[in-house]
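Asker: Predicted model and sequence follow; I will ask about them next.
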Amino acid sequence: ATTMDKLTLAANHYKRSIFEVIENIEKIDLKINKGTQTKLKNFTNMIKSFQIMASNKNAFEVAEAVAKKTGLVQELKKDGTPEGIARIENVEELLNGIQDFVDGQQELADADGSLGEFLEDVALMTDLDQETPDEDRVALMTIHLAKGLEFPYVYIVGLEEDLFPSGMSMNTRSELEEERRLFYVALTRAEKQAYLTYVQSRFRWGKLIDAEPSRFIEEIDDEYLDYMVPQDDYKYKPLIDRDIFGEIDKSKLRQNKPKKGTPPPAHKPTEDELRKLRRLRPADASTPTKADIPLQLEAGQLVEHMRFGKGKVLSIEGVGQDKKAEIDFETGGMKKLLLRFAKLKILS
């Protein structure tokens, strides 16, 4: 506090920012000892290095460097309270969101996925969210916030080891029991049915890692579980008139809805099904996927994009890997997409 007071007074006296005062601290006699001066200079050097990174690196690379070099995450880990753990999870989700944004920007011919672009996108998204009309929607909330509430259908997502239960709760038996009680709270919010889901791989701190099903799932008696096996090629299918996992083999699901107040009839999965549920094998890297097949577009076609909505192709230019399409989207506006990265669905 004393150092900050001296820096503030000097900044006011010289009509400069505190940052500029620190940059020239050796030229100003502020009665600050050499050790503190060194720490202040190291801070300004660190910020300058981030500025250089921001000019030639993408948003995720900059954000990850900031999280590591500032010691932010290490400092938050010292706080073992639920609030401290929530802060770490927030930082992790922020990094995941930035990585997702950078991947999406690869499609745009005039985008570089920079930190500036990310901040602009977040600002625009926030304004859009505030104007969303009041209508029926899914209630997304934390389990703590759901205490005392009930819903006909509840979806508990992210049931994976190190996520739920949290990796921060593995130190003692009491911490693990608290996570188990929290899972019980989530499960008993459902009046009719609860869906428990997990993934085979997940972005953690911006990197794709293998995931393992939560121990809490295995602790439930099979009598109360009805397994739902998604298709291998399932991805981003619309939920209307489909099961929550898209079109799947109905023989793996119950055929008749249970009466209210009774548990659903058990479906005893085969060993192969269980193995598939617990660890789906990754696709053979040598097998071509839809993303590897070049998109054949023509001007005038109608297309759909997960992020920008429906649109009309206005023109195609370039050849080979540099081929790009200019598309007028209903919600995303005019965009120029690189076809080798574009995640488009041709409507007509």
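Answerer: Structure received.
Asker: From here on, just use CA atoms for contacts and neighbour counts.
Answerer: Noted.
Asker: Quick check: the gap between residue 304 and residue 101.
Answerer: The gap separating residue 304 from residue 101 is 18 Å, by CA to CA, to the nearest Å.
Asker: Where do the helices of the chain begin and end?
Answerer: With DSSP state H as the criterion, the chain has helices at 2-14, 18-23, 34-56, 59-69, 72-77, 82-105, 115-130, 143-146, 173-187, 215-218, 271-278.
Asker: Take this one as well and set it beside the first:
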Amino acid sequence: MEQNLFPHRMSMEEQSLEEERRLCYVGITRAEQQLFLTYAETRRLHGQENYNAPSCFLSEIPKELMNEVRCNTQISRPVSFANTSMHSTDEDTGLTLGQRVLHSIFGEGTILNFEGQGASTRVQVNFESEGSKWLVLQYAKLEAL
């Protein structure tokens, strides 16, 4: 249940989103007792790491019918970008890629990326309610969850 996969990118471009919404509804209504809908926070597709947003169809399901469950896993390989210094753990803070953190303003999120070292280390966090943000660790005061 990820944007660009379900609904597929082509459906969004061709304005045939209603057909995929219908297929989603049919699939949901076939569940008799329970239904598990999943999405990946990161996906390797065609040799590239992708961070697709959860499917827009998930926001159309009433919140009282949903129970979000997250597993405690870590991303084992960092995404590499040109001209950035990246590592899977920040030695000064002990934070790791894929780790869940809490920010006093933005709420809960997942660490996607590190850049730099020491006091100027920046971290990219994908917050549940605010999306992806780059923060300087020295000022962000992130709390590990």
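Answerer: Nice, thanks for sending it over. All values reported here derive from a predicted model rather than from experimental measurement.
Asker: Any idea what the TM-score comes out to?
Answerer: TM-score for the superposed chains, counting by TM-score structural alignment, normalised by the length of structure 2: 0.52, backed by 87 aligned residues with a CA RMSD of 2.5 Å.
Asker: Tell me which of the helices of structure 1 approaches residue 315 of structure 1 most closely.
Answerer: Ranking these by proximity to residue 315 of structure 1 (CA to CA) places helix 82-105 first, at 19.9 Å.
Asker: how about the closest one, aligned to which bit of structure 2?
Answerer: Using TM-score structural alignment, helix 82-105 of structure 1 corresponds to no residues of structure 2.
Asker: State the distance spanning the first to the last residue of stretch 18-37 of structure 2.
Answerer: 19 Å.
Asker: Where in structure 1 does that stretch fall?
Answerer: By TM-score structural alignment, stretch 18-37 of structure 2 lines up with residues 177-196 in structure 1.
Asker: in the matching stretch, what's buried?
Answerer: Using 16 or more other CA atoms under 10 Å as the test for burial, stretch 177-196 of structure 1 gives 179-180, 182-183, 185-190, 192-196.
Asker: Hmm, residue 53 and residue 7 of structure 2 touching each other?
Answerer: No: counting by CA atoms under 8 Å, residue 7 of structure 2 does not reach residue 53; the two are 11.1 Å apart.
Asker: More neighbours: those two, which one.
Answerer: Taking other CA atoms under 10 Å, residue 7 of structure 2 and residue 53 do not tie; residue 7 has more neighbours (22 against 16).
Asker: ok, which stretches of structure 2 are strands?
Answerer: 43-45, 48-50, 100-103, 107-115, 122-127, 131-136, 143-144 (DSSP state E).
Asker: once aligned to structure 1, how far is the first one on average?
Answerer: This points to strand 43-45 of structure 2. Aligned to structure 1 and superposed, strand 43-45 of structure 2 gives a mean residue distance of 1.5 Å (mean CA distance after the TM-score superposition for structure 1).
Asker: what sits against the residue most central in space within structure 2?
Answerer: The centroid of structure 2 falls nearest to residue 41 when counting by CA atoms, centre = their mean (3.8 Å). By CA atoms under 8 Å, 6 or more residues apart in numbering, the residues touching residue 41 of structure 2 are 51, 52, 53.
Asker: Give the aligned equivalent of residue 127 of structure 1 in structure 2.
Answerer: Aligned partner of residue 127 of structure 1 by TM-score structural alignment: none.
Asker: what's the neighbour count on residue 127 of structure 1?
Answerer: Residue 127 of structure 1: 10 neighbours (other CA under 10 Å).
Asker: Quick check: it vs residue 95 of structure 1, distance?
Answerer: From residue 127 of structure 1 to residue 95 of structure 1 the distance is 21 Å (CA to CA).
Asker: With residue 73 of structure 1 instead?
Answerer: 12 Å.
Asker: more crowded one of the two?
Answerer: Counted by other CA under 10 Å, residue 73 of structure 1 and residue 95 do not tie: residue 95 has more neighbours, with 23 against 17.
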